[in-house]
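S.K.: Next one to model:
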Amino acid sequence: MQFADPSHLLRSCKHPQLLLQIHANLIASGLAQRDSTTAHLINSYSSIGNSHASRLVFNNSTNPSVVSWNSMIRAYTRTNHNREALELYNTMLLHKRLQLDKYTFTFALKACAGAMDLKAGVGVHGVVARRGLGTDVFIGTSLVDMYCKMGEIGVAREVFDEMPVLDAVTWNAMIAGLARSLESFDALELFRRMGLSGIEANSVTLLNLFPAVSRVSDTLLCKSVHGFVVRRDFPCAVSNGLIDMYSKCGNVDDARRVFDCMSRDDISWGTMMAGYTHNGCFVEALELFDYLKGCNLKLNQVSVVSALMAAAEIRDLEKGREIHCYIVQGSGTNLDVMVATPLMTLYAKCGELGKAKEIFDGVVDRDVVVWSALIAAFVQAGHCKDGLSLFREMQSGNVKPNRITLISILPACADLCTLHLGKSIHCYIIKFNIGLDASIGTALVAFYAKCGSFSHALILFDMMGVDKDVVTWNALINGYAQIGDANNAMEMYCQLRLAGVFPDSGTMVGVLPACVLRNALDEGTGIHGQIIKSGFAGDLHVRNALVDMYAKCGNLITAEFLFNESGLTKDVITWNVMIAGYVQNGCAKEAITTFYLMRLENIQPNVVTIVSVLPAAAYLAAIKDGMAIHAYVIRSGLESFIPVGNSLIDMYAKCGRLHVAEEFFCRMAIRDIVSWNVMLAGYALNGLGHQAVEFFSQMVKSSEVDSVTFVNVLSACRHGGFVEEGRNIFHSMRSKHEIEHQLEHYACMVDLLGRAGKLEDAWVFIHQMPMQPDAGVWGAFLGACRMHSNSELGEIALDNLIKLEPQNPAHHVVLSNIYAQSGRWGDVGKMRTKMSNMGLKKVPGCSWVEIKNEVHAFKAGDQTHPQFGKMSILWDDLLQKMEKMGYVPDTSCVLHDVEEEEKESFLYSHSERLALVFALLNTESRVPIQIVKNLRVCPDCHTAMKFISKITARRIIARDSNRFHHFENGTCSCKDYCWDMRFCALEGDLQYARQVFDQMEKPNCFPWNMIIRAYSDSEQLPLKALVIFHKMLEQEVEPNHFTCPSVLKACAQMARVQFGKQIHGQIIERGLGLDSDQFVLSNLV
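M.R.: Okay, the predicted model is just below:
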């Protein structure tokens, strides 16, 4: 091959093998040693990325000229070997014979910028100045470009302003530097001055200017720049820049108009798809992908990445797999980092973490970007421990974390409360001088706030100074709200406003929960007004937070309005907060209906949905709905999630299907402390005290126990009357388990002692508490006073309750009932007047029954039901049969200022009785009936249900606010503990009272007192009272101040003074302290 002038051939050659052949021929022909050929060879090799070959050519040159030296420096900068380029430049300076020209300095300055070596750049600038080359437009432009890339905008501007001659390249370099440094308005002003100077803007000018225009985000400015472009003939790249500019300003429609009117290349498609994805138009981005694929047009990397990101955001796993197949068909399984990263994100967001890890494992050259993406994927999916493991694996592989890695891993440290690891990362940031910019600083502030270390968070917050942005403020507001410190959260929000920082949607999402914590509906409504003014009302996350706030603050009407607002999209969180809001406000039926509507809208319920809606089914004891939800859980593969399993156990237990709850509990592969606690609570609720205590013993041996465990087991003891067991368990909390007593535990003990008739013990127990009793404690004591008709102590309890909960009508109603039981009707009237003056109303009783997959609700006194006539006929028939069996209505708590028949009518219209009669009418015989009531089942309804269960041969299950009652063949599973003995005895039904008493296992003092009192009140059987009293002593049941008056009364009725003296002697002999008791002394007299 013969060459006259090889320069043209070398410039056009881009194939390595061909270049080697040309080089070999040049050597053979003796042309390779020419200086001009050397320079061309160096440039050719560098243009294909082979700077090593360029250096071999340079080294083989016997006497390289300045052109060859310049070419070699340029070759190094082309291949990003900037340090080598600077070393070569410094070597040139030592060669006195070499005359460095403007190209030498230009290439050297480019190497300084590439190496980010400001010191070297200043050195080159000094040499330029000393040699009088500072006025050269070529060198001056390179200086401006270098200083801009180093972030030294001020110095760059000084060089720019001092240049005597400016060309388009110089203007472009300065505009690009200002745009990169976020000096958008200065860049726009310089663009204006460029036009005034007579220098025509070219395509590079506009491409440098577009980012500045995007940041200003001014529609008129965008259209002005667009007009400038339209009036001139620019290449396709500028139109692509316009699409990008409009997209980043949020004007995606204008971007599409530009796209539709231009001649498009593959970059145009990629830019448009990226614009759609950037603006949340994910469906539109995927439509473009489908169009390109359908037309067999090639997609570039930007198009593929945009499609993957769009599929990830809408969680479209099938579309993601389709894109993945397209990628594999085009480039095989070896993915580069740019494609692998969004592909991993897609699979992670669609819940396919295993697939994401598989993609990661397939990437050969894993850099910090792909590591960071996988770590972020695991952390965002809630797999924080796995995220931390990956972080450690990354470090062991000598991959240094960058800012993105650290920002991704800090939330994992926060969620796991690994304060020591988070502090280690903080030390790493300081050690390697990573810098406390807004992103890193905010991540650290959020980490310390979530870990409750607000002292550190506030120090960092103050250290950030002007670098903190609204996201940093949000981190603190959210941190305070998450630990329940609503006051500081609200204070930070006020400080944010005073500091002139404009709140964003994240601020609103953070501060609204603080309003919930403060139960400050007015504050929440005020913030809602600010949201509307700020234009955040359409933001989905903000609207979800508003629905949540209104629902939790009790304003369900506004929550429903926002939820149902037309034209606004709903995501799974929107549905979840509405369902949870209904449940919290007692609208369980609406919650279940909303769940079914959610399914009809093709929104897939998640774990949170299930955990929110199952309590609604439990509340109504809607077992069919509960089972339907369980079926969905199985089909969706959610059954293995522990919170879902716990909610299912709770639902089945509260629906009276304890055997199903037990079976599910035993099937759970993994259980946490909540699993054990809900199962224990199920035993307690269903009145299975012995099983609950046994299950508690098993818990102590095989799992952990916590304060909730003891609330549940003590609740079982109080329902079963296990006083001694309850006392032992209560004392074991500190002595054996090192768990501090809380108010809930004290309330359980007061209720346990009160139900057992040990009012004095309960009174002493309250006064020995190491903390102030709350409403729960005094409420339990007031309930005990009602049970034993002790109006004096009841008044004391109510006085304390009024101080704690002045607006709670339930406490006034209880004391009113105590007065009624004691015949103090004047006090009942006063209480009614007091409640009326305070604006308090009794919570109406409401009961639910499920018939043929539909839940029917009944309110007390409601006569509007379509079947009320039939229900009345059936009730009259049942009443006649009940009265023949000895049923007498207990009207002791019904207002005295109405006739007796009207009192009975009040009882007959109780909600639980209406629900029962309706169920009897609408179900087949012998089918069990299940009723749920929002309040406690009234004693007379309790008695009536026992009679009806015997008459109809039906099993009746009633769940009130306290527990389950299973009625069958005239008896109740509660063994009539607490009230039924009392009411049967007081009504003179001694045979039935004795039958109930004999069925009780290990009766405590209270049932003994009731049966003794019943016999002592009977004129025919007072002797039996003495017989039972002696049996009570034989079984070592300690009598109290209620026992002895009844026994002494029986002695008086029989005129047996000697018996009375013996009992008096026994009181003194046993040291019971009752010989000075006022009640006992009165009966002795």
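S.K.: from here on, contacts and neighbour counts on C-alpha atoms
M.R.: Fine.
S.K.: quick one: the helices in the stretch 701-850 of the chain?
M.R.: 707-720, 723-735, 743-755, 759-767, 775-787, 791-804, 809-821, 825-837 (DSSP state H, counting those that start in this stretch).
S.K.: same check, this time on the stretch 1-150 of the chain
M.R.: Along the stretch 1-150 of the chain, the segments classed as helices by DSSP H, counting those that start in this stretch run 7-12, 16-29, 35-47, 51-60, 66-78, 82-94, 102-115, 118-130, 137-149.
S.K.: want to put them side by side, so please do this one too:
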Amino acid sequence: MTRRFAHERVVTKCYGSRIQFVLHHRLSVYDPPEDGHRIIKQILWSYGSYAAPLFDYMELIQTERERTQFGGANAADRDAIFLALLRGCANIKDLRRGIRIHENILRQGLLEKCSDALICMYARCGALEEATDLFEVHKSRDIFTCTALIAAYVQAGQAQHALDIFDYMQRECLPPNEVTCVCLLKACGSLQEAVKGQEIHDEVLRRGLLRNNVKLGNALIAMHAKCGAFAKAEQVLSQLQVPNVISWTTLISAYADHGKGEEALMCYEQMRYNNVAANTVTFTCLLKACGSIKALDKGEKFHDEIAKEGLFLDNVVLGTALVDMYAKCGALVKACHVLEDMPVHNVITWNALISGYVEHNEGEQAIRCLEQMKGDGLSPDAVTFACILKACASICALDIGVRIHNEVANQGLLYDSIIVGNALVDMYAKCGALSKARETLLELPERNSISWNSLISGYTEHGEGAKALDCFEQMQQEGITPVAVTFACALKACGSIGAVYKGEDIHNEIIRQGLLKDDVVLGAALIDMYAKCGVIAKARQVLEVLPVGDVVCWTSLIGGYAEFGQDEEALVCFELMESEGISPSPLTFSCALRACGNLGAADTGEKIHNAITKQGLLANNVLLGNALVDMYAKCGNLAKARQVLEKLSVRSTVCWNALILGYTEHREFDQALNCFDQMLSEGLFPDEATYMCILRVCGSIGAAEKGEQICEEIQKHGLLQKDIMLATALVDMYTKLHLLGKAQQTVEELPFRDVFIWTTLIAGHTDHGEAKLAFECFEKMQSEGISPDGVTFACILKACGSIRAVDQGQIIHYELAKQGLLGTDITLGNALVDMYAKCSDFKKAWQVLEELATRDVQTWNSLIAGLAVQEKAEDVFICLEQMQDDGILPNAETYLYVLRMCGNTGALTKGAKYHAEIIERKLMDNNVLISMGLVDMYAKCGMFSHAKEVLQNYSVYDVPSWNLLIAGYIEHGECMQALTCFEQMESEGICPNAATFALILKVCGNLGAVCKGEIIFRKIAEQGLLQNDAVLGSAVVDMFAKCGALNKAHQVLQELPVQDTNSWNGIMGGMIQRGDCIQVLTCFEQMQSEGLSPNAMTFTYILNACSRLGLIEKAQMYFFSMKSKYGLTPELEHYSCMIDAFGRVGHLDRAVKMTKEMTSAGKEVWPILLGACRKWGDVEVGEWAFEHVL
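M.R.: Sure thing, here's the model as predicted:
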């Protein structure tokens, strides 16, 4: 009895009074192991969960008694004990003891009898490898064993292995029971094996297993729902005799998981109609459904129900579901309140709130939540860190992201969670730290397509398309297969760098994998790639072969057409899309509006505007508002553009930029500045585009002070150092304001320079006649390793032409030929022709013109303009004929040069012919310059009636046209007609300008009409025209001087606010006319004391005065000083004055010598020399001079 009580104490010590009672009463009359074996067997089958202490008891028995005695016990009892022990181990999942029993079974040679029990034990303990090995060897035909193994595979997430066991059962004709079917249905649902699931469903129906088996029915509902066969799931539900809350919840959960929130809520309504009360799981699924469809009102009602039933108090899962629902619906304040009211919340609860903040772009608040969560004593998990890293990416909080990276690394999460690793790569990529993103990716212990997608996308978004494609290749080299998102990112990279051939390769791979059939996003990416690469036909072809083309696809195509100037096609596509029943998105409307703006199609744009208004899209859509303002501005309807802008509920810098640019493009500069000031008054900050427009305005209107203010603002914000385009705009403004020093200084102070900013500076120097500075900039640019482009070369050729630097021009010509640029750029060819023409090297200009692969009207105009400047009228006419023979029609500029030549040479017949051509080609319509050219031509030819007819027939009543007519009368000596013309002009209400008054003053001077001149002078003074116009001041002085009113002339000269050399020339001319030569020399000295330099006309008067006074030495001194001191080359008039001076005092030898020194003595010289010979009786020289006269 002592032994028995010892055994009893072992068991009692371990498992308490109940077993103690059983053992005491059942074993008290037996000594083990004989009949005691049978009793232990019975206890094991009755109390399987207590197998562990009984196994210890059996070991104790065998220790105290010989194992042989146990081996000799009844075989049936012994087998039953082992089976019972295995069952007990399975029940409590005690794998360690199970293995020891297995070893004991092997020693006893009982493996065959116990194999099924062993397989079940291993399966239920999760040792699937051991269970599978035994199953493979013993090929069990026991339904329970197969079911146990199937259940274990399903539990372990190895659904396919579970279905493999089912296939084995079918081959062995082992019919599944209810439990088997439940497990198999779970496997089918997880794999979405709808066909296999239906097969099991049919088996269940055939065998009638569904009757009164709600658990099996629920499994069927879950399987069909997970496979997306909701109709079948609902059918099963309806066939259940008494569906319970789990049945309904299963279907609701499936709807919620598949994003079918509306259906989930409808299912709940049916559940309530059938008087089935929801449980906490049901409410959890319903809240998930509300969150998925943003059904906040429904979610709040469920919240009230939950609170009413008191389910929320101690259920953290339900509380978390509430937080998640509110967060997904954007009710983040309520989500926060729910979390605060929860008595207990865990990491998942905080994750739901943090995720909500992230999804609604409140990254800073998400980061604050992380700190609060830590303050609650909770440690972030992988999901938390992934959300926070996403928050950092959304607000570019790189410093916080780096801190999180360190925290993650310290916790070793990078090795445990690929989600966190991917989030880190994505954060660095979105923050622009691409090198760090790549480094992080390569350090990850495991990489997948998501890891690479983040990096590829980051490179693409930051303009590094080539590196994105390198990553795409490296990813594949690592054996990672691109998914649809990867292909979409790679296609975007191709589009960004114009890599159409690579894009085509990717397209072919997508087709090979059959991905276009079901993925419209990928189709849209293909269309977008081809559109951005300019291969619009291919983009349209992709759209046509897509099974379904959505609004994104159409928008990409429309945007591509608009981007590459095919705006009419863009609008055709837009109409076609609408005809197919696809509603445009705001982005589609924006693309269409852009096309309207480019075309100037205001009517179509207004129709689109009406459609946008009708759909109510303009209320809060800044993008559409900007597009509308931009469209109206480009169409020139600036009033409408401003009206749209003022009605926008939200105005941005972009929409103001569009309006400011519109005013700038249409030269309404004051309005542009007004908009800029109004934009600032609304608290909006200008961006680089705003400043570029305003700088352009300042340059156009000469607003130097405003320009300087803008420059200070730009420098204050450090924008010049970041944006080379803005710096270029500033340089351009300075050049237009003639502040070339500041322009040069701006360029030199920049940390980096490109070809565009150098070209702008070179163009500025060239336009202001600073060719030498232009050359210096050109050389400095090249010394910095910056290669000139076509525009640079064109500017420098213009500089060469302006100073007739043909040698420098030839060097540029050689460089252009060497680089092969002349064959591709007609602008450069034209610039080269223009340069040679301006340098009067017409032979070379003609040679270049003939060698050009293509010629246009500007090519010929460049040559014709050069010839016209040199008054080579016949050559101009020949060029015009050859140009027309070349199939190129003259334009308005061509005819202006030709008409000028006709007027200058009196070629009236040709002029009339060209007039007829101009009328035939309707070139006079809205072209005032052509009309003025015709007036000038007819006036110079003396055909004043024709000139007046042009004025009357074409309503050319502007001041310049009248000036040309008046100038024509003056040129032909018709001074009275000129005065009459002036009076007619005034009578028709046309106000004379400074040029008109200068002409009429000349008329008054020629006629000696001092009274009329005085009246004109008063009008000029009343209008304040003398303040800034030196030319007009000179004309007044000249008029009074020619009329003999020298005192008045001198008085006017002294009172002029702006004096120049011509003003003094007028006085000196009057003095010569009166014979007051001494005063001329005095006047010259006074002029020099005023700091003014003489010009050629000044020396004509001075030499004339010296000649009349007989001051030949002084005359000779002035003559030589022209070249040596003032850089003036003596002309025919100056030689004539000197010869006259020598002749007057009898120095005929010196007169003859100077005549011979002249390159070409004009006809004016010989009569002067003959007169001197007659005066001094020098027959020999007289005969020589007479021969030249003849």
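S.K.: Work out the TM-score between the chains.
M.R.: The TM-score (TM-score structural alignment, normalised by the length of the first structure) is 0.69; 872 aligned residues with a C-alpha RMSD of 5.0 Å.
S.K.: re earlier: could the helices of the stretch 701-850 of the first structure be laid out in JSON lines, adding distance to residue 681 of the first structure?
M.R.: Formatted as JSON lines, the helices of the stretch 701-850 of the first structure follow (distance: least, C-alpha to C-alpha, whole Å):
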{"stretch": "helix 707-720", "distance to residue 681 of the first structure": "5"}
{"stretch": "helix 723-735", "distance to residue 681 of the first structure": "15"}
{"stretch": "helix 743-755", "distance to residue 681 of the first structure": "13"}
{"stretch": "helix 759-767", "distance to residue 681 of the first structure": "24"}
{"stretch": "helix 775-787", "distance to residue 681 of the first structure": "18"}
{"stretch": "helix 791-804", "distance to residue 681 of the first structure": "27"}
{"stretch": "helix 809-821", "distance to residue 681 of the first structure": "24"}
{"stretch": "helix 825-837", "distance to residue 681 of the first structure": "35"}
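S.K.: of these, which approaches residue 79 of the first structure most closely?
M.R.: Closest to residue 79 of the first structure of the helices of the stretch 701-850 of the first structure, according to C-alpha to C-alpha: helix 707-720, at 66.0 Å.
S.K.: next one: the closest one to chain centre, how far?
M.R.: In this view, helix 707-720 of the first structure has its centroid 29 Å away from the chain centroid, taken as C-alpha atoms, centre = their mean, to the nearest Å.
S.K.: Make CSV from the helices of the stretch 1-150 of the first structure and add distance to residue 512 of the first structure and mean neighbour count to it.
M.R.: Output for these, formatted as CSV (distance: least, C-alpha to C-alpha, whole Å; neighbours: other C-alpha atoms under 10 Å):
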stretch, distance to residue 512 of the first structure, mean neighbour count
helix 7-12, 65, 14
helix 16-29, 64, 15
helix 35-47, 59, 23
helix 51-60, 60, 18
helix 66-78, 54, 25
helix 82-94, 53, 18
helix 102-115, 48, 23
helix 118-130, 48, 16
helix 137-149, 43, 25
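S.K.: Residue 842 of the first structure is nearest to which of the ones you listed?
M.R.: helix 137-149 (74.1 Å).
S.K.: Name the residues that touch that closest one?
M.R.: Contact with helix 137-149 of the first structure is made by 102-103, 105-106, 109-110, 112-113, 116, 118, 121, 125, 133-134, 153, 155-157, 159-160, 163, 165-167, 169-170, 173-174, 177-178, 181, as judged by C-alpha atoms under 8 Å, 6 or more residues apart in numbering.
S.K.: on that earlier part again, out of the helices of the stretch 701-850 of the first structure, nearest to residue 527 of the first structure?
M.R.: Comparison of the helices of the stretch 701-850 of the first structure against residue 527 of the first structure by C-alpha to C-alpha identifies helix 791-804 as nearest, at 29.5 Å.
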